[in-house]
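In: sequence first, predicted model second:
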Amino acid sequence: MAAAVTSPLRAFLHAESAGGIVLVIAAASALVWANSPAADGYAQFWQQKVTLGGGQARVTHDLRHWVNDGLMVLFFFVIGLEIKRELVVGELRDRRAATLPALAAVGGVVLPALLYLAVVGEGEAGRGWGIPMATDIAFAVGVLALLGRRASTGAKLFLLSVAIVDDILAIGVIAVFYTDRISLGWLAGAVAGLLVAVGMRRLGVNSPWAYVPVGVLVWFATLESGVHATLAGVALGLLTPARPVAERNVLDDLERSLHPVSAFLVIPIFALANAGVDLRGGVLANAFGQPVTWAIIIGLVVGKIIGIGGVTYLVRWLNWGALPAGMHHREVLGAAALGGIGFTVSLFITDLAFTDAALIGQAKVGILTASAVAALAGAVLLLTAPAGTGVTTTPSASNEDRSEN
C-alpha cells in the first residue's frame, strides 16, 4: 500500500518540478516577446480568430481564448485526477492527516481574499478578489526541487496537499462567482453527458478512448452553458475510478500519460499566451501606483504566509492534526510562503475577473511580482530551517495514531 501511494507521488513531484522549470522559461519568453520590437506580433498572434466545428456547433474565439477555455481543460482534468487520488488513496484519505492541510488551505484562501478587498474596496477592481487565492503547484514544487535535500519530503507533501485543497476551493470559486450567465438547457446537457460517463463506468468500460467523445460533448455543453468550460475537465477527472478496475489502474495510467502533456505542453503554452505584459512606456511604474497590483502582492505574499502558517500552528496547538512525517515545524512558514506562488490559476482568474485592459495589466504585474517574491521568501525560509528532523505528531498523539500514520 505504501509503495502504491508513494510511487505515483514521487513521479508526480518529479514531473511537476521539471514542469516548473519549463513554466518559468515560457513565462520569461512571453515577457521578452511582449517587450521586444516584435511586441505587436505577440498581440496579433494571440488575438487571431480560430473557428472550430460547423453549423450549430460552430464556435469562433481568438487563439488566447481557445488556450484558456479549450487547452486548459486538460490541465484541470489532471487536477481532477490528482484530487481524486489524494481523496481516495492518498494523504487526504485519512481524516487526521487531511485536517491540517485542509484547514491550512482554507486559511491561505480566505485571508488573501480579505486582504485584497481591504486594499481595493468594491467596484470593478473588487471582482479580482479570487486572484490571490490560488497556489501554482508546478512553480512551487519547482522551487522545492531546486532546494534539493534542504527541503524535506514531508514539506513537499504538506505543500502538495495544501495546494490540492487550494485547487478544490479555487475551482468552486470559479464555478460560483465567475460565471456570468447560465443556460439551463446546455447545463442539463453537460450533466447528462457526465451521467453517460458514470453509466459506462458501471458497465465496465475501462478504455479511456471510449470516454473521449463523451468528454468532448460534456466540454462543449459546459462551454455553451456559461459555466467555465474547464470545470468539465475537473468533473470528468473526479469521475475516474481511483482503485483498480478489471486489474487495471485507470487513474494512474491516465496520470502517467497526461501529466507530462499538461506540465510540458499545456501550461507552458498558457504561460506564453497570458504572461506577456507590455511593461514599456511607464506601464510598470504606473502599475505599482495602483491598488490592484499591491492588493495581489499583499494577498499572495503576506496573506498566504499568515493564512497557511498561522492556521497550521493553530491546528497543531489545538491537537487537531499533525505535520507529515519528517517535516520540521520551522519548515511551515517556508512552505506557506511558496503557497504565494499563484501564477497559473491566478492568471486564469484574472482573465475571468476583468475585462478592462488596464486592470488586467495591473493584475498580471502583481501576480508576476508576488510569485517572484514568494519564491524567494520561501527558498530563504526553507534554507534556514532544519529539514527532516522535526516531530511529526502532536505531543498528545496516541500510539495508535502513530502506528496508523
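Out: Received, thanks.
In: going by C-alpha atoms from here, please, whenever you check contacts or count neighbours.
Out: Fine.
In: for Gly339, what are its contacts?
Out: Taking CA atoms under 8 Å, 6 or more residues apart in numbering, we find Gly339 in contact with Gly108, Ala134, Thr135, Asp136, Ala140, Leu159, Ala163, Leu300, Lys304, Ile305, Ala374.
In: now intersect these with the helices, please.
Out: Gly108, Ala140, Leu159, Ala163, Lys304, Ile305, Ala374 (DSSP state H).
In: most neighbours, which of the contacts of Gly339?
Out: Using other CA atoms under 10 Å as the neighbour test, the contacts of Gly339 are led by Leu300, with 38 neighbours.
In: Ser346 is in contact with that one, correct?
Out: No - the criterion here is CA atoms under 8 Å, and Leu300 misses it with Ser346 at 9.8 Å.
In: what touches both of the two?
Out: What both Leu300 and Ser346 touch, as defined by CA under 8 Å, 6+ apart, is the set Pro132, Met133.
In: returning to what we had before: distance to Ala263 for the ones in helices among the contacts of Gly339 - can I get that in JSON lines?
Out: Below are the ones in helices among the contacts of Gly339 laid out as JSON lines (distance: CA to CA, whole Å):
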{"residue": "Gly108", "distance to Ala263": "24"}
{"residue": "Ala140", "distance to Ala263": "13"}
{"residue": "Leu159", "distance to Ala263": "18"}
{"residue": "Ala163", "distance to Ala263": "16"}
{"residue": "Lys304", "distance to Ala263": "24"}
{"residue": "Ile305", "distance to Ala263": "26"}
{"residue": "Ala374", "distance to Ala263": "21"}
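In: tell me the one of those residues nearest Ala322?
Out: Relative to Ala322, the closest of the ones in helices among the contacts of Gly339 is Leu159; by CA to CA it sits at 13.7 Å.
In: wait, that closest one sits on Ala335?
Out: Yes - here Leu159 reaches Ala335: they are 5.9 Å apart, a contact under CA under 8 Å.
In: and the strand or helix carrying Gly80, which residues are buried?
Out: Per DSSP states H and E, Gly80 falls inside helix 72-88. Of all the residues in helix 72-88, those buried under the rule 16 or more other CA atoms under 10 Å are 72-87.
In: one more: stretch 363-375?
Out: Buried-residue list, stretch 363-375, by 16+ other CA under 10 Å: 363-375.
In: in helices, which of the residues you listed appear?
Out: Among the buried residues of stretch 363-375, the ones falling in helices (DSSP H) are 363-375.
In: the buried residues of stretch 363-375: which two are farthest apart?
Out: Ala363 and Ala375 (18.0 Å).
In: structure B:
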Amino acid sequence: MAARKIVRKIIIDPLKVFIHDSRSIGIILLLATLLSLILSNIPGFSNGYIRFFQLSIDGTQEHAFVWGPFHLPNSILVVINDLLMAAFFFLAGMEIKRELVTGELASMKQSILPVAAAIGGMIVPALIYTQFNRGSEFTSGWAIPMATDIAFTLGIASLLGNRVPVALKVFITALAIIDDLGAIVVIALFYGSQLKLFYLLLSGLIMLILLSLQKNKVKIGWYTWILGLLLWYTIFNSGIHATVAGVLFAFTIPVNKLPELEIKFHVPVYFMIMPVFALANTAIVFPESGIGALNNSFSAGIIAGLFIGKPLGICLACFWMIKKKWAQLPNHTNWHQMIGAGILAGIGFTMSIFISMLAFSEITTQDIAKLAVLVSSVFSMLIGYAWMAIKK
C-alpha cells in the first residue's frame, strides 16, 4: 500500500499534471521532432530509420495494396498519415463543431473577428508564396504556409501567463480552429487524387446513415464506430484524402457527447499519434549545403508566407473589421498583443508539414519544404514569445 502511494506521488500524479498542462503538447512535439532529426542524421543509422517508415506490405511504392476485395494502406507512413491522423482530424472536427454550436463561433458577433482573421491569415500567406514561386514547379505548394499549429501556438501563449489575456487566448483558439477547417477544405478540394464515384456514393450513404442516427438521437454504440471506420475506408479509396473522414464523422456526433469524447481522444491523439506523426514526418537528412539548401524561392515563399504573411493577413483583416466597426478587439487586449498573436499564428508545424507531404511526391522537395516550415515555425515561436513578453 505504501509502495502504491509512493509510485502515485512520484510518477502518476506528476504525469497527470503534465498531461493536462496546455504547454506539454508543444513540448512533446518539439522533443519528438528533435529526436527524429537527430536519428535521421546519424551515419550508419539514418538510412534504416528513414526506410522503416517507408516499408510497404507488397514491396511496391503504391499508396494502397490489394487484399482480396479490399484496398488498404501499403506502408507505415501511409498508416500514420492516412489512418492515425484521421483520429487527429476527428478530434479537431469535434472542437470545430462544439465551437460552432455552443462556443465562441456560435454567434455572428462572437465569431466575426476570428473568422475574418483566419481568412486573412490564409489568403495573404498563399499569395506571398505564389508570388515567390509563380511559374515554377513548386506552385502546388501554395497551401503550405496557410496553416496554424493550434497545439504549439497555444502552448507558447500559455508560457506567457497573464501577458496573454483570457479573451486573446479564446481569440487565438477560435482563429486556429477556423484555420484548421480551412486547411481541411483545401486538402479535400486540392490534394486528393482522381475521384472514384462508387466510393464517393458509398461515403455519402454512410454519412446519411450516421446523420439519421444523430437526428433520431440513437445512442452511440459499437455500430457507430464501425460506420466511422467504413466511412474512413470509403473515403480512403474515393480519391479524397482519408483524413477528411475524421472531420465528417465528428460532425455526426451529438453535441452532448462532444465533451466526453474530446476528453477520451485528447491523450491518445496528442501524446501518442502526434509524436509518432512528428517522428515519421520530420525524418529529414540535412543537406550537405546546410541552411544554404533554403536559399531558393521555394523555401523563401514558405518562410515568408508563415513568418510575415500570417501576422500581416491576420492583423490587416482585424484592422479592417474594427475600422468598419463590424467587430472590436477582444477584452483587455491591445494592438501590440494582437500583432503578437499574429506572429504566433505563423507556427505552421503539423498541418504545414502534412500539406507538404500531399503537395509534393519527391522526397527531396518534401524535405526542403519541411525544413522551411521548421525554420519559420521556430522564428515565429521565438519572435512571438519575445514580442508578447514586452509589456505595453
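Out: Everything's here; your move. Please read all numbers here as calculations on a predicted model, not as lab measurements.
In: quantify their similarity with the TM-score.
Out: Overlay of the two chains. TM-score (TM-score structural alignment, normalised by the length of structure 2): 0.90; 368 aligned residues with a CA RMSD of 1.8 Å.
In: ok, the contacts of Gly339 of structure 1 vs Gly326 of structure 1, which is closest?
Out: Using CA to CA, Leu159 comes nearest to Gly326 of structure 1 of the contacts of Gly339 of structure 1, at 13.4 Å.
In: structure 2: which residue goes with that closest one?
Out: Structural alignment (TM-score structural alignment) places Leu159 of structure 1 against Ile172 in structure 2.
In: OK, contacts around that match?
Out: Contacts of Ile172 of structure 2 by CA under 8 Å, 6+ apart are Pro114, Leu154, Ala341, Ala345.
In: also Asn216 of structure 2?
Out: Residues counted as contacts of Asn216 of structure 2 (CA under 8 Å, 6+ apart): none.
In: that one pairs with which position in structure 1?
Out: When structure 1 is aligned by TM-score structural alignment, Asn216 of structure 2 is paired with Leu203.
In: confirm that Leu279 of structure 1 sits in a strand.
Out: No - according to DSSP: H, G, I helix; E, B strand; the rest coil, Leu279 of structure 1 belongs to no strand; its state is coil.
In: looking for the alignment partner of it in structure 2.
Out: Counting by TM-score structural alignment, Leu279 of structure 1 lines up with Phe286 in structure 2.
In: what residues are up against its match?
Out: Taking CA under 8 Å, 6+ apart as the criterion, Phe286 of structure 2 is in contact with Asn41.
In: just the element for Leu258 of structure 2, please.
Out: Using DSSP H and E, Leu258 of structure 2 maps to helix 258-268.
In: tell me, that helix lands on which residues of structure 1?
Out: Taking TM-score structural alignment, helix 258-268 of structure 2 hits residues 251-261 over in structure 1.
In: after superposing, tell me the mean distance of that stretch to structure 2.
Out: Compared with structure 2 after fitting, stretch 251-261 of structure 1 deviates on average by 0.8 Å (mean CA distance after the TM-score superposition for structure 1).
In: now that stretch: buried residues?
Out: Going by neighbour count (16+ other CA under 10 Å), the buried part of stretch 251-261 of structure 1 is Leu251, Asp252, Leu254, Glu255, His259, Pro260, Val261.
In: ditto for stretch 36-53 of structure 2
Out: Quick answer for stretch 36-53 of structure 2 (16+ other CA under 10 Å): Ser36, Leu37, Leu39, Ser40, Asn41, Ser46, Tyr49, Ile50, Phe53.
In: correct me, but the second one touches Ala280?
Out: No - at 10.1 Å, Leu37 of structure 2 and Ala280 do not qualify as touching, with contact defined as CA under 8 Å.
In: now the strands for structure 1?
Out: 49-52, 59-62 (DSSP state E).
In: and these as CSV, adding distance to Asn399 of structure 1 and mean neighbour count?
Out: Putting the strands of structure 1 into CSV (distance: least, CA to CA, whole Å; neighbours: other CA atoms under 10 Å) gives the following:
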stretch, distance to Asn399 of structure 1, mean neighbour count
strand 49-52, 60, 12
strand 59-62, 59, 15
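In: quick one, which of the ones you listed is nearest to Val173 of structure 1?
Out: Set against Val173 of structure 1 and scored by CA to CA, the strands of structure 1 come closest in strand 59-62, at 24.1 Å.
In: and the closest one, what does it pack onto?
Out: Contacts defined by 3 or more CA pairs under 8 Å, 6 or more residues apart in numbering; DSSP states H and E place strand 59-62 of structure 1 against strand 49-52.
In: contacts for the strand it packs on, please.
Out: Contacting residues not belonging to strand 49-52 of structure 1 are listed as Arg58, Val59, Thr60, His61, Asp62, Leu63 [CA under 8 Å, 6+ apart].
In: taking those together, which two end up most distant?
Out: Largest separation among the contacts of strand 49-52 of structure 1 by CA to CA: Arg58 and Leu63, giving 15.2 Å.
In: superpose on structure 2 and give me the mean offset of the helix holding Gly80 of structure 1.
Out: Here the mean offset of helix 72-88 of structure 1 against structure 2 after fitting is 0.4 Å, by mean CA distance after the TM-score superposition for structure 1.
In: between the longest helix seen in structure 1 and helix 72-88, how many degrees?
Out: Longest helix of structure 1, by residue count under DSSP H: helix 2-34. Going by axes from the mean of the first three to the mean of the last three CA atoms, to 10 degrees, helix 2-34 of structure 1 is angled at 150 degrees with respect to helix 72-88.
In: re the thing from before, give me the residues contacting the match of helix 258-268 of structure 2.
Out: Residues outside stretch 251-261 of structure 1 that contact it (CA under 8 Å, 6+ apart): 8, 12, 15, 19, 74, 78, 81-82, 85, 208, 240-243.
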